[in-house]
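Student: generate coordinates for the sequence data below:
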Amino acid sequence: MRSARRLLEDGDVRRWYENLCRGSRLTADVRLRRLNLFCERHNMLPKDLAEMGRMDIRKLEDLLHDHVSRLESEQYAPSYIEDIMKALKSWLSYNYIDLKRRVKIANADIAVTLQDEKVPSKHELKDMINAATLRARASISLMAFAGLRPQSLGKSDGSDALRISDIPDLAVRGYDVCFKRIPAMIVVRRPLSKARHQYLTFLTTEGCGYLLGYLRSRIAKGEALHGDCPVIALNDGYEEKGRKHRDSLIITTKEITAEIREA
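Tutor: The predicted structure is shown next:
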């Protein structure tokens, strides 16, 4: 989102973005991109949009209405259009501008891109796991058998992740790792929870087996596991593949989901 970042040179946009980040960095990034796309399409700046709302609210509402109609005619998904409107309303609300007219979006409650998707069957899940790397197997297991979100395994900005200490039933003993009890309890800390409160979940016997296999492979490569280590981590030698050096081994949401898609 390099082009969207230029908007942060405006102090008001920067403060709006920072305010959104306090709730969710992911949401803030998405809304900044949506605002940028709208402004580029209409050859205007965010401050121009806010000024239009102050001077002529009807003109602003007409602009938003026409924008929605145009996107619908271009066959954009209703959920995508609604996402753009949320970003614009957020920016306008931050500037004390409240829309009077409701701009409706057809079929906004239908996830068009997900209509043909289905939950993998037991056999399909097994095939997916068998085709995956050790790390992807562990990620899939934590999501499928413990109900974790990819963002809980590694935040989008790489600032935090599920850690060894978040699985109290997991014991690291020298050059080995084992579970003290199964199903294994997992503590999802507040920063990793979409609901923004800490909760508990459990990993099944099958999931524990895949996770142990992955963790033991890391130990075999010389990694000294401890409580602060991310459960799902960057692969050894990632820098040799042309990636930038990182201060921690935390993997990002994008990297986790990309690896799973390849399975």
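Student: C-alpha from now on. contacts and neighbour counts both.
Tutor: Noted.
Student: which ones are touching Tyr94?
Tutor: Counting by Cα atoms under 8 Å, 6 or more residues apart in numbering, Tyr94 makes contact with Trp16.
Student: the helix or strand where Ile140 lies - contacts with which helices or strands?
Tutor: Using DSSP states H and E, Ile140 sits in helix 134-146. Counting contacts by 3 or more Cα pairs under 8 Å, 6 or more residues apart in numbering; DSSP states H and E, helix 134-146 packs against helix 122-131, helix 150-153, strand 199-203, helix 205-220, helix 253-262.
Student: wait, is Ala28 part of a helix?
Tutor: Yes - counting by DSSP: H, G, I helix; E, B strand; the rest coil, Ala28 is located in a helix.
Student: so it sits against Leu20, correct?
Tutor: Yes - taking contacts as Cα atoms under 8 Å, Ala28 lies within contact range of Leu20: 5.1 Å.
Student: just to revisit the earlier point, possible to save the helices and strands packed on helix 134-146 as a markdown table with mean neighbour count and distance to Phe179?
Tutor: Below are those laid out as a markdown table (neighbours: other Cα atoms under 10 Å; distance: least, Cα to Cα, whole Å):
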| stretch | mean neighbour count | distance to Phe179 |
| --- | --- | --- |
| helix 122-131 | 13 | 21 |
| helix 150-153 | 23 | 19 |
| strand 199-203 | 17 | 11 |
| helix 205-220 | 18 | 8 |
| helix 253-262 | 15 | 24 |
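Student: and those as CSV, adding distance to Glu51?
Tutor: Compiled in CSV, the helices and strands packed on helix 134-146 are given as follows (distance: least, Cα to Cα, whole Å):
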stretch, distance to Glu51
helix 122-131, 52
helix 150-153, 36
strand 199-203, 44
helix 205-220, 54
helix 253-262, 36
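Student: between these, which one is closest to Val172.
Tutor: For the helices and strands packed on helix 134-146, the distance to Val172 is smallest for helix 205-220, at 9.8 Å, taking Cα to Cα.
Student: for the comparison step, fold the sequence that follows:
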Amino acid sequence: MSTRTAVVTGASSGIGAATARKLAEAGFHVVLTARRTDRLDALAKELTADGRSVAVHALDVTDRAAVDSFAAGLDRCDVLVNNAGGAVGSDPVATADPADWRLMFEVNVLGVLNVTQALLPALVASGAGTVVVLSSTAGLATYEGGGGYVAAKHGAHVIAETLRLELNGKPVRVIEIAPGMVKTDEFALTRFRGDAERAAAVYAGVAEPLTADDVADTIAWTVGRPAHVNVDLLVLRPRAQASNYKVYREQTQ
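Tutor: All right, here's what the predicted structure looks like:
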């Protein structure tokens, strides 16, 4: 039997890179995609040194022509992990820059749509395909200053929910993973446009926020369930986070 292939978008860092490692360890041939090929090449070098099977493809998920070309070049696809995404800004709705909202919608919603549509025929043809949508607890509940990101992640959540209905009866399952507070090197820093102090404040006093490995381990577990088992929606938070707006923070002296 041919080695199963898993495509991971946004694999150049954070959750995407961690997920690629986990799936490679599980025996998948992992196709690493992202815009930053230098980081993908470094990850591929790491994984191949450990005897893992990987391939690297530069890909902007918002470029539909590029996505279609990428899909056409794949021999097979058994698992798609829609991880590419992100937040920009934290302004209230009244003063938010529409350009920020457009950017977040393009990558978090249309990016998921583009890659899923392009790879769906191969996923069906595999006989036991899996689509993973990495959404967020922001896709399930709102919070102040998060309007644009919340709207985008609600869109990703709806794609997963609708696709599951529409694929009923076909050999493809749709899994949604919705993480809460995850501390990675780039997410908050990107959101606050490189302001390291504001980025650090997000996690201030939180003893153990989730890590990229925590989320990747969860993704790999859901993908590893028998093909007839569908984990529709899995919400993942650190113990300190009871909701998007209730987080226990230890007091510093």
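Student: what's the TM-score once they're superposed?
Tutor: The TM-score (TM-score structural alignment, normalised by the length of structure 2) is 0.24; 103 aligned residues with a Cα RMSD of 5.9 Å.
Student: circling back: could you check the angle the helix holding Ile140 of structure 1 makes with helix 122-131?
Tutor: Angle, helix 134-146 of structure 1 to helix 122-131, by axes from the mean of the first three to the mean of the last three Cα atoms, to 10 degrees: 150 degrees.
Student: between helix 253-262 and helix 134-146 of structure 1, find me the angle.
Tutor: 90 degrees.
Student: and the closest residue to Thr5 of structure 2 other than its chain neighbours, how many residues sit next to it?
Tutor: Sequence neighbours aside, His29 is the residue nearest to Thr5 of structure 2 in space, at 4.7 Å (criterion: Cα to Cα, 6 or more residues apart in numbering). Neighbour count for His29 of structure 2, taken as other Cα atoms under 10 Å: 22.
Student: please enumerate the strands of structure 1.
Tutor: In structure 1, the segments counted as strands under DSSP state E are 170-173, 176-179, 184-188, 199-203.
Student: which strands or helices does the second one pack on?
Tutor: Going back to what we said before, that points to strand 176-179 of structure 1. Right, strand 176-179 of structure 1 is packed against strand 170-173, helix 205-220 by 3+ Cα pairs under 8 Å, 6+ apart.
Student: which of these sits closest to His67 of structure 1?
Tutor: Among those, helix 205-220 sits nearest to His67 of structure 1 (Cα to Cα), with 46.8 Å.
Student: which other helices and strands contact the closest one?
Tutor: helix 134-146, strand 176-179.
Student: tell me what angle the longest one forms with strand 199-203.
Tutor: I take that to be helix 134-146 of structure 1. Using the same axes, to 10 degrees, helix 134-146 of structure 1 lies at 110 degrees relative to strand 199-203.
Student: neighbours around Ala201 of structure 2, how many?
Tutor: Neighbours of Ala201 of structure 2 using other Cα under 10 Å come to 11.
Student: toward the C-terminus, what is the element adjacent to the helix or strand harbouring Leu120 of structure 2?
Tutor: In the assignment (DSSP H and E), Leu120 of structure 2 maps to helix 111-125. Using DSSP H and E, the helix or strand that follows helix 111-125 of structure 2 in sequence is strand 129-134.
Student: helices or strands up against the lengthiest strand in structure 2?
Tutor: Using DSSP E, we find that the single longest strand of structure 2 is strand 172-179. In this structure, strand 172-179 of structure 2 makes packing contacts with strand 129-134, helix 147-166, helix 212-223, strand 233-236, judged by 3+ Cα pairs under 8 Å, 6+ apart.
Student: comparing the ones you listed, which comes out most buried?
Tutor: strand 129-134 (a mean of 25; mean count of other Cα atoms under 10 Å).
Student: and that strand, what does it pack against?
Tutor: Packed next to strand 129-134 of structure 2, using 3+ Cα pairs under 8 Å, 6+ apart, are strand 79-82, helix 111-125, helix 147-166, strand 172-179.
Student: so which of these gets nearest Trp101 of structure 2?
Tutor: Per Cα to Cα, nearest to Trp101 of structure 2 of these: helix 147-166, 5.0 Å.
Student: got the angle between that closest one and helix 111-125?
Tutor: Using the same axes, to 10 degrees: helix 147-166 of structure 2 against helix 111-125 is 20 degrees.
Student: any idea which helix or strand comes after the helix or strand containing Arg39 of structure 2?
Tutor: Here Arg39 of structure 2 sits within helix 37-49, counting by DSSP H and E. As assigned by DSSP H and E, the chain's next helix or strand after helix 37-49 of structure 2 is strand 54-58.
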